[in-house]
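Undergrad: Sequence first, predicted coordinates after that:
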Amino acid sequence: MRFLFRSLRARLMFAFLAVTIASVGTVTVVVFRSAEREVARYERLINQLEMTRMAHWLIGYYTARDTWDGIQPFVDEMAVMLGARIVLTDKAGRIVADTAQDPSEPRFSRTWPSRSLTLYPDVDPVGTLHVSAETTIQATFRRRLEASLEYFIWVAGALAIGVAILVSTVMTRPITAPIRELARCSRLAGAGDLTVRVKMPNESGELHELASAFNTMAAELETAATRRSHLAENTAHEFRTPLTNIRGYVEAIRDKVVPSDVAVPVLLEEVTLMSRLVDDLQDLALADAGALRFVVEEHDVASIVRHSVRAAEPAATAKGVRLATVGADQPILCFLDANRIAQVLHNLITNAVTSCRADDTVTVGLTADATDIEITVCDTGSGIPIEKQPFVFDRLYRGDPSRSRTTGGSGLGLPIAKHIIEGHDGTIELESHEGQGTRFIVRLPRRG
């Protein structure tokens, strides 16, 4: 039985049938009881009318003759017409007429089930009319009525159940079909096919929302899987290049092709780049896990900006790029992690210098109000194409694929910067026009 009702459609159909059967059963009980009450009321009215008519005739008979002699034939005729046993007693209680023809009929007594009516022509009674409690006609009528009601109720119940089966079959199909489709797509997604999508139901409602939620989840999982695959590929590539260089120089030292004093600085640079990449990956992993810790204290943001600009001056000077600051000459206090914010500024300024040509300018601006501070890093470099701007915060993404690790970094700086700024309840935004330059805007709350 449990196997039969494992499917949602079977359960819904069973629910329809259960409601229908319960409704038919309730209607049956109500109809039978109502019919019994109405028939009983009708019988009481008919019996009262019949008893009154017979009593009126019998009183007339007795008044005309002043005796009950010869009344038996008339009582027999009444019994035939009524279909009941009639007993007539005089005022002393003696039987003067009895229509019982069957010896098995019970003898008349005061306990005999009957309806009685005392006959009063005037003040004094002249007798009592006794009629059996249920006449033959009444019994026949009752049996026929009960049989008719039972027949119609069975027919109506069968029709109702048939209609319930038909309606439940029609109504449950559009309900369960999207759920079956969702289950199928879930199995495919669980097997690794993240391109699967659920066909959206035409009508709006919970099923439409469920299908939309699944499709959104599948799309996000597909995007995450794609990014994870690219991350693995790019990370392997980032490690492969320095490892290849290290291996080449080690073999060259072994074969005495390159002097050690020439190879060691190169090896140290490659190891430094690998260490930096490992540190970036560790920061990104901590950020993804929500475990990136911040030491938040009150600091002078203007001092952090000035220090970050000074740190970038050697690289900018070597490339012929001018560095400038705006609004960083007066102290501006803010609660933040100074090292992490300096890390963000270092990345933004380094990227700006890298994207610039000789004689271009990188400007770091700082403004503040009572609640927030805003740091901007603007350059007059080549800018970022509009089609690439949505991806600048993706991991291991480089706007210019031709850049090397030396000129383009690891591609992890901006994702880490985004995590750091959002960890301070701030925002980081990008504005860029190809050929005109790029502007990064960092907003941080001043509160602790």
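TA: Arrived safely, thanks for sending.

Undergrad: CA atoms for contacts and neighbours, from now on please.
TA: OK.

Undergrad: Excluding chain neighbours, what is closest to Cys334?
TA: Counting by Cα to Cα, 6 or more residues apart in numbering, the nearest residue to Cys334 once its immediate chain neighbours are dropped is Arg446, at 4.6 Å.

Undergrad: could you list every residue that touches the one you found?
TA: For Arg446, the residues meeting the contact criterion (Cα atoms under 8 Å, 6 or more residues apart in numbering) are 333-335, 370-373.

Undergrad: ok, which pair from those is furthest apart?
TA: With Cα to Cα as the measure, no two of the contacts of Arg446 lie farther apart than Phe335 and Ala370, at 12.9 Å.

Undergrad: Have a look at these two and say which one is more surrounded.
TA: More neighbours sit around Phe335 than around the other of Phe335 and Ala370, counting by other Cα atoms under 10 Å; the figures are 18 against 8.

Undergrad: Next up, a structure to set beside the first:
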Amino acid sequence: MKINNIVTKLWVIMTILVLVVIGVAGAAQTSFMEGLYYDQQAKQLQSLGKKVANVARAEHDPATLDQKIALIAELYEANVMILDEKGIVINCQGMGISTKNLPMDMNNPHHGPLTEADLEKLYQGQVVVDRGNNPYFKTDVLSVGMPFTDPHNLKRAVMIHAPLKPLADELKRLQMLAVYTAVGGIVLAALLSLFFSRLISKPLVKMNKAALAMASGNYQQRVDIQTKDEIGLLADSLNTLASRLQEKINQLERQEQIRREFVTNVAHEIKTPLAVMQGFTETMIDGLVKTEQERDEYLQNILEEINRLKRLVNEVLDLKRMEEGHFDFDQEPCDLREIINRVERKLTQLAAEKGIQLEINIEKKLPAVNCNSDRIERVLINLIANAIRHTPPGGKISLAVTTKANQVHLRVSDTGEGIAPEDLPMIWERFYKGDKSRTRVPGGTGLGLAIVKRIVEGHGGQINVESKLNEGTTFNVLLPVNRCSIK
């Protein structure tokens, strides 16, 4: 197991944390239990001292008192002393010492663990508790002293010394039990820490694999994590990133494909007029043009091809300026009826030559719109010319203009070949042209609709398309209405 593995790191951190918590808790518990045990023992000795004091008050025979105190001392495995007002032991029983065999130096104010100050407190009516090594008993003892008065109203004190060894043994047993419990808790905590660290790291490992897969180009990789915590949110973000990267890659690939097609289309569009102009020019140079009329026709054809090339170049430049925000959209109140009449005059003949009916219906009370008349004219010419290219002879193209919810609605419909559903989302992209197998008439560069969309949006309007394959297409243009109205 590697030290830089997150499972190991989490396991080590949680195990150390558990060790620290258990260590601190164990030390605190030991200290608390030790204090509690000593307090309980001291209370028991105080209770015993009260009993001894009662016995001393009630019993006037010294021999009988010695027997009773000896019995109490034996029963409680302690040493019981009765002291007079000067601190002299007048009765002592238990733990190998009795009144008959008192050490020579015990009858002074400094016996046992109690100091002279403690004795002074004792005879002032206070209970004294102390513990430590007692040289007379050659062991550590817990000592409790309690004042009382005998039947003759003389100051007396009961002092009880209990050995600490039984208490220490009990505390040691409890401490060992606590140690065993702590060890068991540490082992269990270590196992649980390992389990939970693996549980936490598992989704991270999955996300790492997914990230590596994406780094190698597999953007279909997804992380299946259902949790709602931060890891789940991270997994969702990673999945979202993969989806957006896939979309972006697909978009870039599609754009690249469109650019390649555009280069091919532009090359073809340029090649055709150049070839035509070359043919006409070579014919004239070779002296094959005999009449002035033929020469004028040849020159006219060359001029038309030159204009065609100019339109192509202008469309590319216009689109570039629009994308860079440098295109001129100077607007003023416009009469759409006049714009539509100009468009009709320019395209009626073209539609008639192809055997297509061009029908225009304009609402009588048409309000004005703020627009650049040349740009809007270009939009309509582009949409109608596009419809003419994709509508077979005998078909119909209609332009309907109505007012709808403070907007002027221009609707260009045709009965042409329609647009395939898979092409609809992409027709607004620059350089895009639909399936060549359905393109009836050459001449488009794939820039027209991209330019149309940007012009409409530059006027604060909207444009959308509806189409059914082999049934026809409808373009809807919505432009904001100006406050003033026209005829």
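TA: Perfect, thanks for sending it. This one's a predicted model, so the numbers in the text were calculated from it and none came from an experiment.

Undergrad: quick one: TM-score?
TA: For these two chains in superposition, a TM-score of 0.79 is obtained (TM-score structural alignment, normalised by the length of the first structure); 435 aligned residues with a Cα RMSD of 4.1 Å.

Undergrad: before we move on, back to that, which of the contacts of Arg446 of the first structure are also in contact in the second structure?
TA: Retained in the second structure (both residues aligned by TM-score structural alignment, their matches' Cα atoms under 8 Å) from those: 333-335, 371-373.

Undergrad: Got a quick ChimeraX command for the buried subset of those?
TA: Typed into ChimeraX, the next command selects the buried ones out of these (criterion: 16 or more other Cα atoms under 10 Å):
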select :333,334,335,373
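
Undergrad: For Ala291 of the first structure, state which of the kept ones among the contacts of Arg446 of the first structure is nearest.
TA: Taking Cα to Cα as the measure, Phe335 is the one of these closest to Ala291 of the first structure, at 19.5 Å.

Undergrad: secondary structure class for that closest one?
TA: Assigned by DSSP: H, G, I helix; E, B strand; the rest coil, the conformation of Phe335 of the first structure is strand.

Undergrad: What lines up with the residue nearest to Cys334 of the first structure in the second structure?
TA: In the second structure, Arg446 of the first structure lines up with Val481, judged by TM-score structural alignment.

Undergrad: Equivalent analysis for His433 of the first structure, please.
TA: Checking with TM-score structural alignment, His433 of the first structure has Lys468 as its match.

Undergrad: which residues of the stretch 251-400 of the first structure fall in helices?
TA: Along the stretch 251-400 of the first structure, counting by DSSP state H, counting those that start in this stretch, helices occupy 260-288, 301-319, 338-355.

Undergrad: tell me what the longest one is packed against?
TA: The reference is to helix 260-288 of the first structure. The contact analysis (3 or more Cα pairs under 8 Å, 6 or more residues apart in numbering; DSSP states H and E) places helix 260-288 of the first structure against helix 206-254, helix 413-423.

Undergrad: contacts for the shortest one?
TA: The set of residues external to helix 413-423 of the first structure that reach it, using Cα under 8 Å, 6+ apart, is 280, 283-284, 287, 340-341, 343-344, 347-348, 392-395, 427-428, 442, 444.

Undergrad: picking up where we left off before, closest to Pro265 of the first structure out of the helices and strands packed on helix 260-288 of the first structure?
TA: Minimum separation from Pro265 of the first structure across these (Cα to Cα) falls at helix 206-254, 10.6 Å.

Undergrad: so who does the aligned partner of Ala342 of the first structure in the second structure touch?
TA: The criterion is TM-score structural alignment: under it, Ala342 of the first structure has Glu377 as its aligned partner in the second structure. Glu377 of the second structure is in contact with 339-340, 342-343, counting by Cα under 8 Å, 6+ apart.

Undergrad: ok, Glu377 of the second structure to Lys346 of the second structure distance?
TA: Summarising the geometry, the distance separating Glu377 of the second structure from Lys346 of the second structure, computed by Cα to Cα, to the nearest Å, is 11 Å.

Undergrad: for Lys228 of the second structure, same thing?
TA: When Cα to Cα is applied, the distance between Lys228 of the second structure and Lys346 of the second structure equals 63 Å.

Undergrad: Equivalent analysis for Cys371 of the second structure, please.
TA: Note on Cys371 of the second structure: its distance to Lys346 of the second structure, by Cα to Cα, is 20 Å.

Undergrad: Looking only at neighbour counts, state which of the two leads.
TA: Cys371 (25 against 12).
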